[in-house]
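**Q** Pasting a predicted model and its sequence here:
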Amino acid sequence: AKYLAVDLGIDEYKKVNVPLVFRHTPVTSANARDSLRIVLKYTAGLPRNRVTSPTLWVKRIGSDGFIAKPMQEIPEGYVGWIAPHQQSGKVAYYLTASYTHENSLWEYAGETNQVSLNSRGILYRVHISPGGGVLQKGARTKLLARPVDDTGANLASAVQQRGQVKWIILSGDSTAKLSVNSEDPFRADLWPQIDGQVKLKVEAQLDGLTKIGYATFTSKTMELANIDLQAPTQAPNNQPVQLGFIATSTDSQSMRLDSEWRVDPPYAGQISENGLFTPASNFFGDVRISLVDLTSHKQKTVTINLFASIDSTTETTLVDASGLRLHLPKHSVMRRRQLSLQKPNLPNVKKFTRDLQVVGSVYQLLPAGVKFEKLPTLSLPNLARGSKAPPTLGWWEQTRLQWKPLESTVTDSTVSAFIETLAQFAVLVGNEPLGIHQLSFLPSPFSPLRGSLRIGYVLTSEEGQALVSIRIYNMAGELVRTLADRQVQYPGAHTEPNLAWDGLTNAGRMARNGRYVVEVIAENVKGKVRQLATVVLVK
């Protein structure tokens, strides 16, 4: 007993013998799947028949009060049992017993003890995801069953090894199709075939316990109208990026999609079913991520610009989607930098200068102006293989507004050079002499009733630009149509729509059937070139 009260009179002396015949060691923690053995030890040497009513009082998890459980006699005393709980929490208990001593009945009551129960690994619930909602009729919905203990830990591996899982359709709609994944029994695909409700359940069994999860869906005819992708425009290449989406039907309702994520280029990273994108640590620049609806084949794409964090310890080779490679040795920078890549669209006046022209894309390495302590190597794809002039790697000097070639190493696939600073870079070739090459027509013969005649050619000019005129003549040498008159054009291939002939004359009348001469003239301050070719018009 915790307290002993003895009544005494004035100047009265009383000797009290308190029999201490019980001892208990509290249980403080246990596994929730186990029965708890509670022992009340009997320490007296006197006969056991003096002990009456040994009782274990238990307050289970979620209970409002204590319940008495008689204890059984064992050699060392008395034992009682607390049944398994199968969930975590705290269970309370205390012990009582009576003992007769010197014609007095002593009542013993122990303190209340708390036992912390750990339910890790005990099947507690089965979650189905998604757990309900509206589904598109005829479209696949991916389902996932997740058996957990009451701490939320996933028990799928244990169930697969020591138990089993079953998917069952409960609704009367026998046309709904449910297909369980042969490699992962916790995944299933559901195809509702008609409008209405679809009910299903999942049974999971583990170590003698069975738990059931339910889900109810409403199937209806829906048509996808829009996909809104949610993603950042810029992100580091060393951290996962979570993408999300909202799909809307033609009646403005939210939709679930049978969808697939795609990454372009594929080596830029990996993306999970739920849209968690993990970038490749050596990729920077633009990556395109698309969500494709496999039912309607509609898709939405976002572009994320990935940047790389580098410091003095970084030694890596960064790549982008178009073939750029940037090898950074250790100590290329002295402090941490965020290195990013963009591909700006430059005006022709910047791409074609008096001496040089850009071949392919321009690559902007940021932050501009940062100088390297130890020089990295930049390699760009060699798209100038057909050029007569040898290509070089060059950078744009902003103060002088001109391209500066670098000493370069050229292979069939790349042009490489050491770079000293972050700037705009491109593959450069020298301008070729004025010329019109590869003059061609499509289709030939052509019918203006079926479409226009497309005129194509390759222009070269050592000045970086030329004035181009395109005229159509009949076989008598009479001017029929002027398509371009001293139009400023830059070197390269030209097939612009405004240079196509629709079969009309300058007067707006349809030209007659027959053969016509196409004249293309290019001129600059150093001279003029002329190309002629014939084409047949058939209405």
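**A** Nice, I can see it.
**Q** Please make it C-alpha for all contacts and neighbour counts, starting now.
**A** Will do.
**Q** what about the strands in the stretch 101-250 of the chain?
**A** Counting by DSSP state E, counting those that start in this stretch, the stretch 101-250 of the chain has strands at residues 104-109, 113-118, 125-129, 132-136, 141-148, 164-169, 177-180, 187-191, 196-206, 209-220, 224-230, 234-236, 241-242, 244-249.
**Q** Make a markdown table out of the ones you listed and add distance to K350 and mean neighbour count.
**A** A markdown table is the format used below for the strands of the stretch 101-250 of the chain (distance: least, CA to CA, whole Å; neighbours: other CA atoms under 10 Å):
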| stretch | distance to K350 | mean neighbour count |
| --- | --- | --- |
| strand 104-109 | 95 | 13 |
| strand 113-118 | 71 | 19 |
| strand 125-129 | 55 | 19 |
| strand 132-136 | 52 | 20 |
| strand 141-148 | 52 | 21 |
| strand 164-169 | 65 | 16 |
| strand 177-180 | 59 | 16 |
| strand 187-191 | 55 | 18 |
| strand 196-206 | 63 | 20 |
| strand 209-220 | 56 | 17 |
| strand 224-230 | 35 | 17 |
| strand 234-236 | 27 | 18 |
| strand 241-242 | 36 | 17 |
| strand 244-249 | 39 | 16 |
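**Q** try this one side by side with the last:
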Amino acid sequence: TITDSNGDVLPFRVTVTASNSTTSLTTQTNNDGEFIFEGVETGVEYAISTDIYRDGYDNSETSILVPTGASQTVIPDEIEVPIRNSEISGTTGVGSATVKLLDGDTDQILDIATSGSSGSYAFTFLADGRYKLVAQKLGYIFNTDTTDVIVLPVNNTQTVNFTAQPNIATLDVKITRDGANVSNADVTIISADTSVVLNKKTGANGIARFSAIEASTSYTVRAVKEGFTSSPGSRNVSLSSGDSTTTNFTMSANDASITGLVKTASGSNLRDAKVLAILTSTGQSTEATTSSAGTYTFGSIASGTYDIVASKSGFTSDTVSVTVNPGGSVTSGDLTLTVASVRISGKVVLKGVGVQGVEVTALSSATYTATTNSTGNFSFASLPVKTGATDTTTYQIKIKSGVFTKSYTRQVVATQIGKTITLPTTDLPSGQITLTVTDGVDPIGGAEIVFGISGGESESIVTGAEGAFVSDDNLRKANYVVSVFKEGFLYPENTIRLALETDTSQLTRDVYLPYVQSSVDEILANQKTEVKVQNPVGYDNSGASGVLYYKQESASSFTSVDMTLAGDSLVAEMPVFGSVEEVTFYTAITDTIRNNVYLSNQTSIVPLASGILSNIRVTPTVSGQRLRAGDSYSLDLFIRDGINKSLTDKFIGDSTDGNITWSVLNEATGIELTGQSGTAITLEAKQAGTYTVQVTADLDGSSVSRNLNLEVTEIPIGDISVSVPAKQISNSSTHLFSYAAKDTSGAAVMLGNGVTWSVLPSSAGTIDARGVFEPSGSSIIGTFNVAVSDPVSEKLGISDDVELIARIEPDEAYTLTDGNGLELSLLEGSVDIPSQLSLGQTTPPATKKFVFAQGSDVSYTVSDKIYILSFSGSELKKSATITLPEDSSLILNSGNKELARFNFTTLQWELLNGQSKSVSGAAGSASTSSLGQFAILAENEPLGIKYAAVLPSPFSPDVAPVKIGYWLDTAFPPAKVNIRIYNIRGELVRTLVEDDLQQPGRYGSSSSSKEIIWDGLTDAGNMARNGRYVVQIKAKDQQGEVVKLLQVVLIK
């Protein structure tokens, strides 16, 4: 059942899926939130999940294991769907404000809203929980930046309002040069928290005005104009709310220049060095790069004092100070850079040949990488080195190839700067180990090998079909260890140890897994259990001996049993345990030829209580029930052992191993038992009272008893209700129905053997005295009811409607029927996945009863029966043939009758195959490409009144009114109908119907579209006189008018 957290059913049907790695099933809940999956595979676990896509609803999931062989499995707990239906709303006091919704405990932002023009905001579809709110808008302050924690219950709305106050100021930035205003200069202001960054240009008055900016903060102000330098470089201005402040900058022209030369310590000109000119008064800097001649130039710069700094990777930097006057040009002193790096190189060889692609790393304060070239050489051309006279730079050079690693450490001092350090040639090892996992006859694929160096790293691989493992060809001299595992095989007790004598040794070795222990699926408590270990045919097992070890849970140690060698097997037996205490066992095979011991994994099994009397059950279940006095009840005793195997055969026949005793305790006489020593007896409830019947079964020293507590009542039966197994059930299996009888006091009563069961209609299937329903066949679909009849009380109980559904497989063809004339033929391949097909019925609403068919100008009347055919799986992949029976509601309609399907896209009935399909005789057939709602449409005849009659005539108003009936035809419904009563002189006596809009069909009786009677009164309310009267029925539509006259005689 799907509910919300309060246990209430959701207000809509929910799609539910049941899925695992191979199957996915879909269904929908009913109005009670219940759902069912039919035909599920047993012994499999399913994930049950909802599939809801509605605001405020989250999906939920659970899982359930369907036991093997189970006919029905119920999810024990309701599946609760979380609902988010709470809300926080209010006003910020100003439009376009940002409101952030925070987690009340972690301050994580959950959602962001913007207030409307009126300041209102809202967060909807919230789960219950703890929240905070933050309101923000540039230029405003709020009564609180962050609210206290808001505790929001389920289905609750809380209002949180903010108050906003303006927080703005004005800042003027004025720029001059030699006392004159500077226009078109760029001015930037940045708030202290960098949330405000604004740019403007100065006007002709030299001012850039920033109005209505956020106050209560400070701003960094900078002024820039191409070709000029500002003084100062920046200012910091603090603003309070309402301030109007001016800050000033002066500009000087960039008309000076500086040139210079950068050299190495050896006197060579240094190209591509980076040179910075830093104006000391403002901190502003300009960058240049030296030419091939080592020269640099800074042109069009401001006058003043500069620090000139030269630098280049691998060199120490140098600085000089230069002062340049307005419009002047100076040459700085030379800048000299000293190399601050070393070069480290080396070579890697394998078997005397250089190896390409070996990774080499140099690790110090940073990590540098290199790779050997085609000759095995590598180098680090420029590794940084500390330049202090007492400094030492340490480098660790690591050479790695496969599992081989070689490291060198070099300490470099300042005196080695600019020099090359050469490492010794590194020789790579080339040893290799090749293993083949075999059972002694054939290689074993899929075995897991754990291979590694003794006491070091290891790797795990799985062998291919040939059972082979080949190591890298770079193993060094060392001891290596091997472990091997394969599911189902006994594994070597001793780790396999392999020694490579040199760095170039090549070693090939077979690894043997010759033994497999046969699976022991169960231990039966009353039987010995064989354990067998097998080797492949052709394997030499002459050196093999085995031991079986086993123990019960309570034992402190294992018991051993020698295994017997028989051909290609070693066999031993565990004894009869005679109990259900857990048993643990394993086998050990000693193979002197392989010089190893092979062990199986330990297996623990709880023995099955086979042959041990464990349970007795009486059916039907009468214990705790109220029985009716005078009824007889047939009782059967079922006896089973601990594996649910029947032991009943040991208690029946001429010679029995067990004994059964039935008795009524306290020698009560209100209950009478017939057949008190057998498995089947008859219990007769003779008189009201409370009783206890005891039944005891004895077998091989085990005894089980059950007491049946009964109450016999003489209160009459007041009601019988019938319960259904589900609203939809499969047509290919049996299903159990049950009934509940209640006496006139409302208490439940169990009825006796006289109750009869029946199926309505009988074509749906049969039902036996136990309530087991068997469908008529896998071709039957549709709705049916089950009835229970009690001949004593003459009470009848009828179940709710139950739908028989059919399972449709992709590779089969089907002809399905409801047993009453409907047939549906499906071709093989009509579905691409297994699906379920159901048949339901409904009656047409007014909007679907009298219609114009899709694409037609002909009007139709729809049959009272609409058949609903639907899939739970995919849509039809091939056209199906549908046959519908004649509908009694159209029997008086003489127009052509056609099969139609309702199109839910156009909301119109469409004739099948797009053409008329006349229905003749008892049924009609047509082809359809999709399922849905089907009905018979009768073409409406031209305007006419048929089968008109008055009953009774003559009539007496004192006894009963006269009924006026007729059949109305109209091709353009509705028709306007008037019914009037005239005397023989033509005078109007009574108007019964005036301008009534009527659809085609039958009128007059209480079961028709409209009941029409005359009670003998005139329009004035007086009783009409005795005599003959004329009933005029007049109908009119857009094609014309018809009149029908009937005579009736009134006698008081």
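**A** Now that the structure is in, tell me what you want to look at. As the structure is a computational prediction, the values presented were derived from the model and not from experiment.
**Q** quick one on the thing from earlier: could you export the strands of the stretch 101-250 of structure 1 as JSON lines, including distance to V488 of structure 1?
**A** Shown next, in JSON lines, are the strands of the stretch 101-250 of structure 1 (distance: least, CA to CA, whole Å):
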{"stretch": "strand 104-109", "distance to V488 of structure 1": "105"}
{"stretch": "strand 113-118", "distance to V488 of structure 1": "81"}
{"stretch": "strand 125-129", "distance to V488 of structure 1": "62"}
{"stretch": "strand 132-136", "distance to V488 of structure 1": "55"}
{"stretch": "strand 141-148", "distance to V488 of structure 1": "57"}
{"stretch": "strand 164-169", "distance to V488 of structure 1": "70"}
{"stretch": "strand 177-180", "distance to V488 of structure 1": "64"}
{"stretch": "strand 187-191", "distance to V488 of structure 1": "60"}
{"stretch": "strand 196-206", "distance to V488 of structure 1": "65"}
{"stretch": "strand 209-220", "distance to V488 of structure 1": "59"}
{"stretch": "strand 224-230", "distance to V488 of structure 1": "42"}
{"stretch": "strand 234-236", "distance to V488 of structure 1": "38"}
{"stretch": "strand 241-242", "distance to V488 of structure 1": "46"}
{"stretch": "strand 244-249", "distance to V488 of structure 1": "46"}
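**Q** which one of those strands lies closest to L479 of structure 1?
**A** Of all these, it is strand 224-230 that lies closest to L479 of structure 1, at 51.8 Å by CA to CA.
**Q** Indicate which one of the strands of the stretch 101-250 of structure 1 is closest to A522 of structure 1.
**A** It is, among the strands of the stretch 101-250 of structure 1 and with distance given as CA to CA, strand 234-236, at 44.4 Å.
**Q** roughly how far apart are I246 of structure 1 and G323 of structure 1?
**A** 34 Å (CA to CA, to the nearest Å).
**Q** Same check on H494 of structure 1?
**A** Using CA to CA, one obtains 25 Å as the distance from H494 of structure 1 to G323 of structure 1.
**Q** The equivalent of P391 of structure 1 over in structure 2 - nearest residue in space that isn't next to it in sequence?
**A** Using TM-score structural alignment, the partner of P391 of structure 1 in structure 2 is K897. Excluding the flanking residues, the one nearest K897 of structure 2 by CA to CA, 6 or more residues apart in numbering is A938, at 4.3 Å.
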